[in-house]
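Trainee: structure for this input, please:
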Amino acid sequence: MGAILPVFPLGTVLFPGLVLPLHIFEERYRSLVRDLVAGTGDDPHEFGVVTLRHGSEVLTETGDDDEAAEPDAVTPDQLFEVGCTAELRQVTELPDGRFDIVTVGRRRFRVLALDPEPHPYLTAEVEWLPDEEAADATAELLAPRVLAAFRTYLDLLRPDSEVLDQVPDDPTVLSHLVAATAQLTVQERQDLLAAPDTITRLRAELRLLNREAGLLARVRAVPVPLSDLARPNSPN
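Mentor: A predicted model of the protein is given here:
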């Protein structure tokens, strides 16, 4: 049997090492935050972030994708299988009982089944995915190519970007940063999260970044209607 983990169904994909701030207003998830804060022992105070296949199903107070969907409304086929835990790093309780929290992605998991036992918030049986091993020679060779493609892409997208002010040395960290930052569809981000290793993720990112840079260059250089170059946008 796998581990039982509280989960947030969100309209975004969380990657290990990336920061995710959330505004918690629904009572059942206030309860989750209180339970995590009250937890004891050395275990990390974390919950799972699982991406909804359709961002429109995310329920928020303001209409933004920063709050979990109603647990009773979520079925397994509405969720992607692979998620990432969010570890609590900062919790601010507001006067009306809501919370502003800051989390950091920690470890990947696969959802085996939604937990049928009654809980105040959604829980699932999960299995932990293996930690990615230290980058080998192939990853070390791929990382500079991906970084160069990412710089080209960002220069075309937003030249004043500060994303690469501090470039991570580790190929795995770089692969997660690129996946979380590039303007990709939810499916593309999810595929990158579920990639079995850093090499696979970097190769996929190199292909995606070259595609995106080519598209941006065409939009700037060719006077054609944008609709002719349209593709689905990420709801993130």
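
Trainee: contacts, neighbours, all on C-alpha from now
Mentor: Will do.

Trainee: all the helices of this protein, residue numbers only.
Mentor: Ranges of helices within the chain are 27-38, 137-157, 171-181, 186-194, 198-221, based on DSSP state H.

Trainee: could I get those as TSV with distance to G55?
Mentor: Putting those into TSV (distance: least, Cα to Cα, whole Å) gives the following:
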stretch	distance to G55
helix 27-38	19
helix 137-157	24
helix 171-181	16
helix 186-194	9
helix 198-221	22
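
Trainee: to compare against the first, here's the next sequence to fold:
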Amino acid sequence: MGAILPVFPLGTVLFPGLVLPLHIFEERYRTLVRDLVATTADEPHEFGVVTLRHGSEVLSTEGDDERPDEPPVTAGQLYDIGCTAELRQVTELPDGRFDIVTVGRRRFRVLSTAAETHPYLTAEVEWLPDEEPGDETARVLAPRVLTAFRTYLDLLRPDSETLDQVPDDPTVLSHLIAATAQLTVEERQELLAAPDTATRLRNELKVLTREAGLLAKVRAVPVPLSDLARPVSPN
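Mentor: Below you'll find the predicted structure:
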């Protein structure tokens, strides 16, 4: 039997090491936060972020607290690879809502989901193997992918600031690029599910080369670079 994990379905893809702030207003997710805070110090204070295949988990406006509960999300509506979000900061607001800051921690595969045992969705998951930081292929690929990423950013927003702080670890770099580049949810999800860092970097090199080629031809920017930051979930 796999591990049982609270699950938060979202319309975005979370990567290990990346920061994800959330505003929690639905009662079921307030309960989730309270349950996590109540766990003992030696237990990980984390929940699973799994991307919805279509749409968004939050269907109403932020201020609509009286809406009826949404139908439970089923496994078929979710991608099967997710990433845990570890609580780093929790601020409870006077009305019972929470502002939380989380950081992506570890990847997992969803085996099954259940909506009967808790107000929020839970899933049986298996942990994906940690990626090998000493992979020589990844270390050779990383500088090439970083160069392609810089070229892509220069074409996307010529007047943007230079990318100064770059992680040395190829795995961290691969996650940063996957979360920052202007990609579809499907493309991000494929990168999250890559079996290892070298595979992710190879795929990113292909995508960045393709996108840079398109940008160089049309000399048009689809969206401002500032719009590419990970969106804050309205929930």
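
Trainee: among the helices of the first structure, which comes closest to L52 of the first structure?
Mentor: helix 186-194 (9.0 Å; Cα to Cα).

Trainee: can I get the helices of the first structure in a markdown table with distance to V82 of the first structure and mean neighbour count?
Mentor: Listed next are these as a markdown table, based on distance: least, Cα to Cα, whole Å; neighbours: other Cα atoms under 10 Å:
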| stretch | distance to V82 of the first structure | mean neighbour count |
| --- | --- | --- |
| helix 27-38 | 21 | 16 |
| helix 137-157 | 23 | 17 |
| helix 171-181 | 15 | 21 |
| helix 186-194 | 6 | 21 |
| helix 198-221 | 15 | 18 |
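
Trainee: mean shift between the lengthiest strand in the first structure and the second structure?
Mentor: Secondary structure of the first structure per DSSP state E: the longest strand is strand 99-114. Here the mean offset of strand 99-114 of the first structure against the second structure after fitting is 0.3 Å, by mean Cα distance after the TM-score superposition for the first structure.

Trainee: name the helices or strands packed onto that strand?
Mentor: strand 19-24, strand 82-93, strand 123-128 (3 or more Cα pairs under 8 Å, 6 or more residues apart in numbering; DSSP states H and E).

Trainee: TSV for these, including mean neighbour count and distance to L142 of the first structure?
Mentor: Formatted as TSV, those follow (neighbours: other Cα atoms under 10 Å; distance: least, Cα to Cα, whole Å):
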stretch	mean neighbour count	distance to L142 of the first structure
strand 19-24	18	25
strand 82-93	20	24
strand 123-128	20	26
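
Trainee: related to what we said a few turns ago, buried ones in the longest strand of the first structure?
Mentor: The neighbour-count check on strand 99-114 of the first structure (16 or more other Cα atoms under 10 Å) flags 99, 101-114 as buried.

Trainee: may I ask which two of those are separated the most?
Mentor: Taking Cα to Cα as the measure, the buried residues of strand 99-114 of the first structure span a maximum distance of 29.3 Å, between F99 and L112.

Trainee: picking up where we left off before, wait, which of the buried residues of strand 99-114 of the first structure is closest to L147 of the first structure?
Mentor: G105 (21.5 Å).

Trainee: contacting residues for that closest one?
Mentor: By Cα atoms under 8 Å, 6 or more residues apart in numbering, the contact list for G105 of the first structure reads 14-20, 84-87.

Trainee: could those residues go into JSON lines alongside distance to Y29 of the first structure?
Mentor: Listed next are the contacts of G105 of the first structure as JSON lines, based on distance: Cα to Cα, whole Å:
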{"residue": "L14", "distance to Y29 of the first structure": "18"}
{"residue": "F15", "distance to Y29 of the first structure": "21"}
{"residue": "P16", "distance to Y29 of the first structure": "22"}
{"residue": "G17", "distance to Y29 of the first structure": "23"}
{"residue": "L18", "distance to Y29 of the first structure": "21"}
{"residue": "V19", "distance to Y29 of the first structure": "19"}
{"residue": "L20", "distance to Y29 of the first structure": "16"}
{"residue": "C84", "distance to Y29 of the first structure": "17"}
{"residue": "T85", "distance to Y29 of the first structure": "15"}
{"residue": "A86", "distance to Y29 of the first structure": "14"}
{"residue": "E87", "distance to Y29 of the first structure": "15"}
